[in-house]
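Q: coordinates for the following, if possible.
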Amino acid sequence: MRLNVFKNTVFPIIIGVVLIMISCGNGKPKKDKNKTDDNRPKTEELTSNNQHQTIIVGANQTESYLQLLMGKNIGVVANQTSVIFKQPTANNQTPNYTHLIDSLLALKVNIKKVFAPEHGFRGTADAGEIVKDGIDTKTGLPIVSLYGNNKKPTKTQLEDLEFVIFDIQDVGARFYTYISSLHYVMEACAEMEIPLIVFDRPNPNGHYIDGPILESVNKSFVGMHPIPVVHGMTIGEYAKMINGEKWLENGIQCELKVIPIKNYSHDLQYSLPIKPSPNLPNNQAINLYPSLCFFEGTNVNAGRGTDTQFQVFGSPFLNASKYNFKYTPESNEGAKYPKHENKLCYGKNLTETEYLNYLNLNWLIDAYKNTENKVEFFNNFFVKLAGTKILQEQIEKGLTETQIKATWQSGLKSFKKVRNKYLIYE
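A: Below is the predicted model:
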């Protein structure tokens, strides 16, 4: 299928269902701290450049893509965040969104199958838990797992499709695996000459860029590309970069169309209406995630097994005289077997930490300095998360955060030049 499909295909459509479309997600100036204690969907407006505007996500803009889909066999890469937002009714008595799959089926789009990333189609599987193929009980559609042994759609899984849609809410960190799934979906579509449409959504950590650049020798599913830990791009912009930098196998390129967000810019703070995975329950966790995820490569628990995931950290091996906060991880949703399960951990409570616009290394550095077990503090996963062996070596040598970050600047400068070529938003 050639690129002119996107430019010249026009189908007459008579649709008896009219979707009322506005976006969800509140944009606030970065100086405002915006924490939520729950994940109830809500429709809020933002002020940008002194104008009252509303963010409209790509999925909501049916007028931009329905003509391409009608009469075609469609595959959709989706999870619980793949929704079309609606105007809430009085007193907010009905949900203010419908799932993308349900909406497209109601519009007579011929969806053949759904592809599910890490955490599954409904977003309830643990991090790292194998997601199995299955059938969606509501729609009867086959669900194909893209996490486990089958991270890349096979030719057989794609052979009956004419378009693939990718619509998943990302959080802007290199080790959050949705962008790795995006890479493999793009690669599979390119090999089969199937066009891919990305419905763009805001990046809640899109307001800064920070971290070491991944070295190719440390490539893995938690880091596939030479980018910093926090890249400052939406998933639509990132798809353009994957294509433009020819990161797909053998330098092939995917036939790509991005449905951009309306009224969005990178410096707007965006509140996710639906948690993107089980252990990112609120805005605070999402904002702290790029900094605290490094603890996943150590013997320190990052809040898994509590109701403040990625908002606290602790370990039985941390010095109790240095850390007066304590908690005990227990098995729960999203963490069936948390690190240090049922053991008392000493650490730090970060639930009241101010909104970050940088990667915080001091928590990691201080934990290493104050652990009783330095030999086993780091594990093999840490290098994959960092994308380089150097960071661990720098911490072990006693370098400060300022000294470590100084060594990142050349790489970050080069990355920003590449990034600029693919930006859709200011």
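Q: for the rest of this, base every contact and every neighbour count on C-alpha atoms.
A: Will do.
Q: so which residues of the stretch 51-200 of the chain form helices?
A: 66-69, 100-106, 155-158, 178-192 (DSSP state H, counting those that start in this stretch).
Q: and the first one, how far out from the chain middle?
A: Right, helix 66-69. Relative to its chain's centre, helix 66-69 lies at 26 Å (Cα atoms, centre = their mean, to the nearest Å).
Q: got a markdown table for the helices of the stretch 51-200 of the chain, with distance to residue 357 too?
A: Output for the helices of the stretch 51-200 of the chain, formatted as a markdown table (distance: least, Cα to Cα, whole Å):
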| stretch | distance to residue 357 |
| --- | --- |
| helix 66-69 | 37 |
| helix 100-106 | 32 |
| helix 155-158 | 40 |
| helix 178-192 | 21 |
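Q: what's the most buried one of these?
A: Of all the helices of the stretch 51-200 of the chain, helix 178-192 has the most neighbours on average by mean count of other Cα atoms under 10 Å, namely a mean of 22.
Q: what's in contact with that helix?
A: Here helix 178-192 makes contact (Cα atoms under 8 Å, 6 or more residues apart in numbering) with 117-118, 146, 151-155, 158-159, 164, 166, 168, 170, 195-196, 221-224, 235, 238-239, 242, 248-249, 252-255.
Q: structure for this one too, so we can compare:
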Amino acid sequence: MKTTAKTILMIIFAALVLTGCAKKELPEIIPGAERTEAYLSLLEGKSVALAINNSSVICGMPILDTLISMGVNVVKIFSPEHGFRGGNQYDSLDVKTGIPVVDLYRSKSYKPQPEDLEGVDIMIFDMQDVGVRFYTYLSTMHYVMEACAENGKQLIVLDRPNPNDFYVDGPVLKDTAFHSFVGMHPIPIVHGLTFGEFANMINAEGWLKDGVKCNLKVVEVANYEHGKSFKMAVDPSPNLNTMQSIFLYPSLCLFEGTVISQGRGTMFPFQVLGNPELKDKYTFSFTPVSIEGMSKKPPHMDTECFGVDLREYDVNIFRESGRINLSWLIEFYNNYPGKDKFFRPYFDLLAGGDHLKKQIIEGKTEDEIRQSWEPELTQYKEMRKKYLLYKDF
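A: A predicted model of the protein is given here:
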């Protein structure tokens, strides 16, 4: 295909825009979104839809605004959990540009419908992942891929680093009875892949409905390898607002299926654990309150919770051990007075089955629990190798 004058102008303009990155000492790691030379030509003369959120940035600027300034014809936006601009704001039109916004998270199917894709030639998916099975942006990508496959639309995934891609761990979701929006694939809790790698896995393993294949292009991250440390410029979601919370998240999110607060309703969510009934067990306390844009009605709102403070916890332990922390879950279950009320039904969806809950109730040790994850965990690790785009840890 010949390069048109318009394409050349778009690329030149992109280079000028990205010059601002260089002046700010562009990090060695370059996300796919910032590698505009790899995908701008594919957008020329096309009506483009974007599946994006507040983490979708080019050199700190929203990708929507940047692409429009480069002459890209963006006609529709698809938003995930927490909304397009972040902060749990859901609008049918983007206030700044007037472009229609389709709220996928609050729709009944989580998936773009055929009428949503009318007038769309090509789709871009660009969101920051944190590398765990129950993070819903992963499920959103699955449904976007499926909709594009069913409606004959090409999908470009602009890849980004995964902050938790230095290990693989947790029980594998095996029983389809526990499939949900927080667990759609037969993978462990910590999957160790970027979104680009995972999209290739979804396609090749036939996980889309009826085995359809998505016309997929992945724009890779430059100068990246698994396990390489980096710091995100934008929080991926309202309650993952520090790197500490992101590293703790694979271990602490399971508590969302229990009576234990993970700090929602504080400015340090996923960095503390506690419950009002544990006053006799712990001295540290915090009180969840309503915080607009983060947690409007957090568990145990306006009630003092007693537990542990993990804000200074050495998260390098996860990198060194290659394991999520199960000891906190076992400890809080053992310390909670009303054990028959400790677990909620949501726990089994997060854990990928009811085995982990039963094992903790039965008093199994962490080693015994981990042994039950095999051979599926090792089998997944072998399958994962087929889809690596970057040097592994």
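Q: hmm, back to that, from the contacts of helix 178-192 of the first structure, list the buried ones, please.
A: Among these, those buried by neighbour count (16 or more other Cα atoms under 10 Å) are 117-118, 146, 151-153, 158, 164, 166, 168, 170, 195-196, 221-224, 235, 238-239, 242, 248, 253-255.
Q: how much space separates the residue positioned nearest the centre of the second structure from residue 139 of the second structure?
A: Centroid-nearest residue in the second structure: residue 129, 3.4 Å away (criterion: Cα atoms, centre = their mean). Applying Cα to Cα, to the nearest Å, the value for residue 129 of the second structure to residue 139 of the second structure is 11 Å.
Q: just give me the match in the first structure for residue 102 of the second structure.
A: Under the alignment (TM-score structural alignment), residue 102 of the second structure pairs with residue 144 of the first structure.
Q: contacts only, for that match.
A: Residue 144 of the first structure touches 113, 114, 115, 116, 132, 133, 134, counting by Cα under 8 Å, 6+ apart.
Q: need the buried ones from the residues you listed selected in ChimeraX.
A: The buried residues among those can be selected in ChimeraX (16+ other Cα under 10 Å) with this line:
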select :113,114,115,116,133
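Q: out of the helices of the stretch 51-200 of the first structure, which comes closest to residue 395 of the first structure?
A: Nearest of the helices of the stretch 51-200 of the first structure to residue 395 of the first structure, taken as Cα to Cα: helix 178-192 at 27.6 Å.
Q: which bit of the second structure covers the closest one?
A: Helix 178-192 of the first structure maps onto residues 137-151 of the second structure, going by TM-score structural alignment.
Q: likewise stretch 389-403 of the first structure?
A: Using TM-score structural alignment, stretch 389-403 of the first structure pairs with 354-368 in the second structure.
Q: what distance separates the start and the end of the matching stretch?
A: End to end - Cα to Cα - stretch 354-368 of the second structure spans 16 Å.
Q: if I pick residue 65 of the first structure, what's in contact with it?
A: Contacts of residue 65 of the first structure by Cα under 8 Å, 6+ apart are residue 259.
Q: aligned to it, what sits in the second structure?
A: In the second structure, residue 65 of the first structure lands on residue 39 (TM-score structural alignment).
Q: before we move on, what about residue 223 of the first structure?
A: Residue 223 of the first structure maps onto residue 183 in the second structure, by TM-score structural alignment.
Q: show me what residue 349 of the first structure aligns to in the second structure.
A: In the second structure, residue 349 of the first structure lands on residue 309 (TM-score structural alignment).
Q: same thing with residue 266 of the first structure?
A: Residue 266 of the first structure maps onto residue 226 in the second structure, by TM-score structural alignment.
Q: its match sits in which helix or strand?
A: Residue 226 of the second structure is located outside every helix and strand, with elements delineated by DSSP states H and E.
Q: same check, this time on residue 218 of the second structure
A: strand 216-219.
Q: over to residue 348 of the first structure?
A: Residue-wise, residue 348 of the first structure maps onto strand 345-349 under DSSP H and E.
Q: neighbouring contacts of that strand?
A: Taking Cα under 8 Å, 6+ apart as the rule, strand 345-349 of the first structure contacts 311-320, 323-329.
Q: what about that strand, how far off from the second structure?
A: Compared with the second structure after fitting, strand 345-349 of the first structure deviates on average by 0.5 Å (mean Cα distance after the TM-score superposition for the first structure).
Q: secondary structure class for residue 326 of the first structure?
A: strand (DSSP: H, G, I helix; E, B strand; the rest coil).
Q: against residue 318 of the first structure, how distant is it?
A: For residue 326 of the first structure relative to residue 318 of the first structure (Cα to Cα), the value is 10 Å.
Q: longest single helix anywhere in the second structure?
A: helix 5-23 (DSSP state H).
Q: and the gap between the residue in the first structure that residue 71 of the second structure lines up against and residue 210 of the first structure?
A: Under the alignment by TM-score structural alignment, residue 71 of the second structure pairs with residue 108 in the first structure. Applying Cα to Cα, the value for residue 108 of the first structure to residue 210 of the first structure is 44 Å.
Q: between the two, who's got more neighbours?
A: residue 210 (22 against 14; other Cα atoms under 10 Å).
Q: and the more buried one, what pairs with it in the second structure?
A: Checking with TM-score structural alignment, residue 210 of the first structure has residue 169 as its match.
Q: contact partners for its match?
A: 188, 189, 190, 191, 322, 323, 324, 377.
Q: residues touching the third one, list them.
A: Pointing back at residue 190 of the second structure there. 131, 132, 133, 164, 165, 167, 168, 169, 170, 250.
Q: tally of neighbours for the nearest residue to residue 264 of the first structure once chain neighbours are set aside?
A: Nearest residue to residue 264 of the first structure, sequence neighbours excluded (Cα to Cα, 6 or more residues apart in numbering): residue 55, at 6.0 Å. Residue 55 of the first structure has 23 neighbours, counted by other Cα under 10 Å.
Q: residue 55 of the first structure and residue 204 of the first structure, how far apart?
A: 13 Å.
Q: quick one: map residue 234 of the first structure onto the second structure.
A: Per TM-score structural alignment, residue 234 of the first structure is aligned with residue 194.
Q: right, and its match touches residue 159 too?
A: Yes - between residue 194 of the second structure and residue 159 there is a contact under Cα atoms under 8 Å: 6.9 Å.
Q: one step back: which among the helices of the stretch 51-200 of the first structure is found nearest to residue 75 of the first structure?
A: Distance to residue 75 of the first structure, taken as Cα to Cα, is lowest for helix 155-158 among the helices of the stretch 51-200 of the first structure, at 8.0 Å.
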